[in-house]
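Novice: Okay, sequence plus prediction incoming.
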Amino acid sequence: MNTFPWGEASATGVGSHPGEDHAEAVRVVFGELPALPYLPELPARGVGADMVGRAASLLVELAVEVQPSGWRFTDRPGRDAKRARDHLLRDLDALEEAAQGYEGPFKTQVCGPWTLAGAVELRHGDKTLADAGAVRDLAESFAEGLAAHVAEVRKRVPGATEIVVQLDEPGLPGVLAGTVPTASGFGRLPAVEAPVAAERLRAVLPAGAFPIVHCCAPGVPFTVIREAGARGVSLDASLLRRRDEDVIGESVEAGLAFFLGVVPGTDAALPDVGVVARPAVELWRRLGFSPAVLASQVVLTPACGLAGASPGYAKAALAACRRAALVLREDPGE
């Protein structure tokens, strides 16, 4: 019996799309990914549509603005914070129109707290990540704002049977390894211990949703993600390392879903569906798990966001993932 919100042989996208026409992007998503559509992000629209600005616009009682060095906390929201909020509201309006009559699971995604803490600067100092108290305050504010965002998505997609919430954490491996640069760029911020990283991540996971964590950087911290309470992990299949397969196997046995990026995020020749699906099929075969659960526990996606792709390629990449997902229902041993 499938214990995941989506049906067998599902595909979805990571999040970002090319161009500035959100209404068109959301139509493409619903057209190409009927099993697990999502709210696309269009960073080409500029400041406020970027991953960090979009997430910062959700913060409650923590104001931000853009400085030459990037996003920074301030006493009152700047015009760029308002622009970010306006982008999101327009996106939700377009989503509401496109989702009329839709029934099924729906995914939304937002920058996670650790990547956000490594990007947003304090009012008069270093990055938020440098101050444990500031990280705690950010996580609490973000948790409240994310919960409100998920509630709004539910309102805009009344036919959603479950909301899948993806936290984008490309910065998490660096946070754990102590490789995040200071604001000056001349030093590195101290590493965060794994239990603390898991605790802060757990604190922002919205109740009543199906949380997954996306990490497109090498060294995906599977154990931290699982211990935080995430129900799935999203990653580029090309980053799978043989030495990680023990912890991957443990994660599969624990019921963690895997969103595997199997086509490039920028324009490239797309191979046939068997080649696209091969990384998932071969991983399952090496780990020795039953083929019967492959098509439900694994969801195929592009390797990363599609912001750098052409509109035509973005649509083709999503279609390739959708068709390749059907291969997962076949017996890998055949």
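Specialist: Good, I have the coordinates.

Novice: alpha carbons only for contacts and neighbour counts from here, please
Specialist: OK.

Novice: Leaving out sequence neighbours, find the closest residue to Pro181.
Specialist: Nearest residue to Pro181 in three dimensions, chain neighbours excluded: Arg188, at 4.3 Å (C-alpha to C-alpha, 6 or more residues apart in numbering).

Novice: ok, second structure coming up, stack it against the first:
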Amino acid sequence: MSDQGWVWGAGAATGIGSLPGTDIAEAQRVVLGELPALPHLPELPARGPGADLIGRTGGLLVELPVELYAARWRVAPRPGKDLRRARDLMERDLDQLAEQAEEYAGPLKIQAAGPLTLAATVELPIGGRMLRDPGAVRDLAGSLAEGLRGHVEAVTRRLPRACVLLQLDEPALPAVLAGRVPTESGLGMYRAMDQADARSLLNTVITAAGVPTVVHCCAPDVPVELIRTAGAVGIALDLSLVTDLDPLGEAIDAGLGLLAGAAPTTAPAGRAPTSAEVADRVRTLWDRLGFPRRRLAEQVVVTPACGLAGATPAYARSILAACRDAARRLSES
């Protein structure tokens, strides 16, 4: 690990999390084969409830059971079949990973929804998102923190030579801070959360996990400085959504790692971009930020712009390969 806390080596590439299909063994083979420097635990939401980001993370919560109701996740009075399914899927995924990556030694990324996105998505038993109740949000963050600590330990037990990197997915974070999360009626919005409160909730989870943590947000207006000061070692962004370079440049200058989402999740021109095109996109941003090229390969990990669940299997594989080869190009230039 570097002085800045980066768990990855120079010239690394990884995926954001989700992949198409329902075969976890095949998905893991693809990831381990295409992303040897920084593989990640694949997520396959096409398997149904409990394999989606919210259900998968809900299965990790401690003493806060969740269930599906009208196709939405909500807090449940007691553990039920939906929770069992989510936990069973995760157990099978980890067992399969242990089998395929038994000898793996190096960084390994795992993903979970962050506390703000969970609060903006999971509903209270009485209705309404957890976001409406600050006490419930604190309880949720505490439950997630304890659950992720246990999840990290479960991964480490299975792969004792791996170095775990945690990714918290926070697509709803900008909306939570701006008061743009709609109420169930659609007629109003939940009150904006104070930045200090959001930072504290993120820090609670990051500190408890006990491993280097990056925060992923594939939305405009990402609060980069909030994420850095919450204790994250890196930030994962869709480069096409970055419009204000100053906050990102200041955070990178302060030592924040960048997971650069440089490859589109669908084929805009009917083909996957080449590794040279992906590398040029990352290099162009880095040059605009004004940092020396020698830092690029160390501080930046090349990734797709977001998850690949909506891509075809062939496109997903070609994008991961393009990211891998782009990262190598950047480390050699």
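Specialist: Sure, I can see it. Everything quoted here is computed from the prediction, not taken from an experiment.

Novice: Got a TM-score for the pair?
Specialist: After superposition, the two chains reach a TM-score of 0.96 (TM-score structural alignment, normalised by the length of the second structure), with 328 aligned residues with a C-alpha RMSD of 1.3 Å.

Novice: aligned partner of the residue nearest to Pro181 of the first structure in the second structure?
Specialist: By TM-score structural alignment, Arg188 of the first structure lines up with Met189 in the second structure.

Novice: The second structure: matching residues for stretch 53-61 of the first structure?
Specialist: The aligned range for stretch 53-61 of the first structure is 55-63, by TM-score structural alignment.

Novice: Stretch 22-42 of the first structure now?
Specialist: Counting by TM-score structural alignment, stretch 22-42 of the first structure corresponds to 24-44 in the second structure.

Novice: what residues does the matching stretch touch?
Specialist: With contact meaning C-alpha atoms under 8 Å, 6 or more residues apart in numbering, stretch 24-44 of the second structure is reached by 8-9, 12-23, 51-53, 93, 96-97, 100-101, 106-111, 309, 317, 320-321, 324.

Novice: now do the same end-to-end measure for that stretch.
Specialist: Terminal residues of stretch 24-44 of the second structure are spaced 7 Å apart (C-alpha to C-alpha, to the nearest Å).

Novice: Equivalent analysis for stretch 213-227 of the first structure, please.
Specialist: Distance between the boundary residues of stretch 213-227 of the first structure (C-alpha to C-alpha) amounts to 12 Å.

Novice: just stretch 100-119 of the second structure next, same as before
Specialist: Criterion C-alpha to C-alpha; first-to-last residue distance in stretch 100-119 of the second structure is 34 Å.

Novice: And Ala237 of the first structure, what's its match in the second structure?
Specialist: Match for Ala237 of the first structure (TM-score structural alignment): Leu239.

Novice: Now the buried members of the contacts of stretch 24-44 of the second structure.
Specialist: With neighbours counted by 16 or more other C-alpha atoms under 10 Å, those contain buried members at 8-9, 12-21, 51-53, 93, 96-97, 101, 106-111, 309, 317, 320-321, 324.

Novice: So which of those are in strands?
Specialist: Within these, residues falling in strands by DSSP state E are Gly106, Pro107, Leu108, Lys109, Ile110, Gln111.

Novice: what about the fourth one, distance to Ala162 of the second structure?
Specialist: In this view, Lys109 of the second structure and Ala162 of the second structure are 10 Å apart by C-alpha to C-alpha.

Novice: quick one: the helices in the first structure?
Specialist: 22-32, 51-56, 79-98, 113-117, 132-156, 172-177, 194-204, 222-227, 245-253, 273-287, 294-297, 311-325 (DSSP state H).

Novice: Next, the contact list for the closest residue to Val222 of the second structure other than its chain neighbours, please.
Specialist: Counting by C-alpha to C-alpha, 6+ apart, Val222 of the second structure lies nearest to Pro174, which is 5.9 Å off, once chain neighbours are set aside. Contacts for Pro174 of the second structure were tallied using C-alpha under 8 Å, 6+ apart; they are Ala219, Pro220, Asp221, Val222, Pro223.

Novice: In the first structure, what sits opposite the third one in the alignment?
Specialist: By that I understand Asp221 of the second structure. In the first structure, the residue paired with Asp221 of the second structure is Gly219, using TM-score structural alignment.
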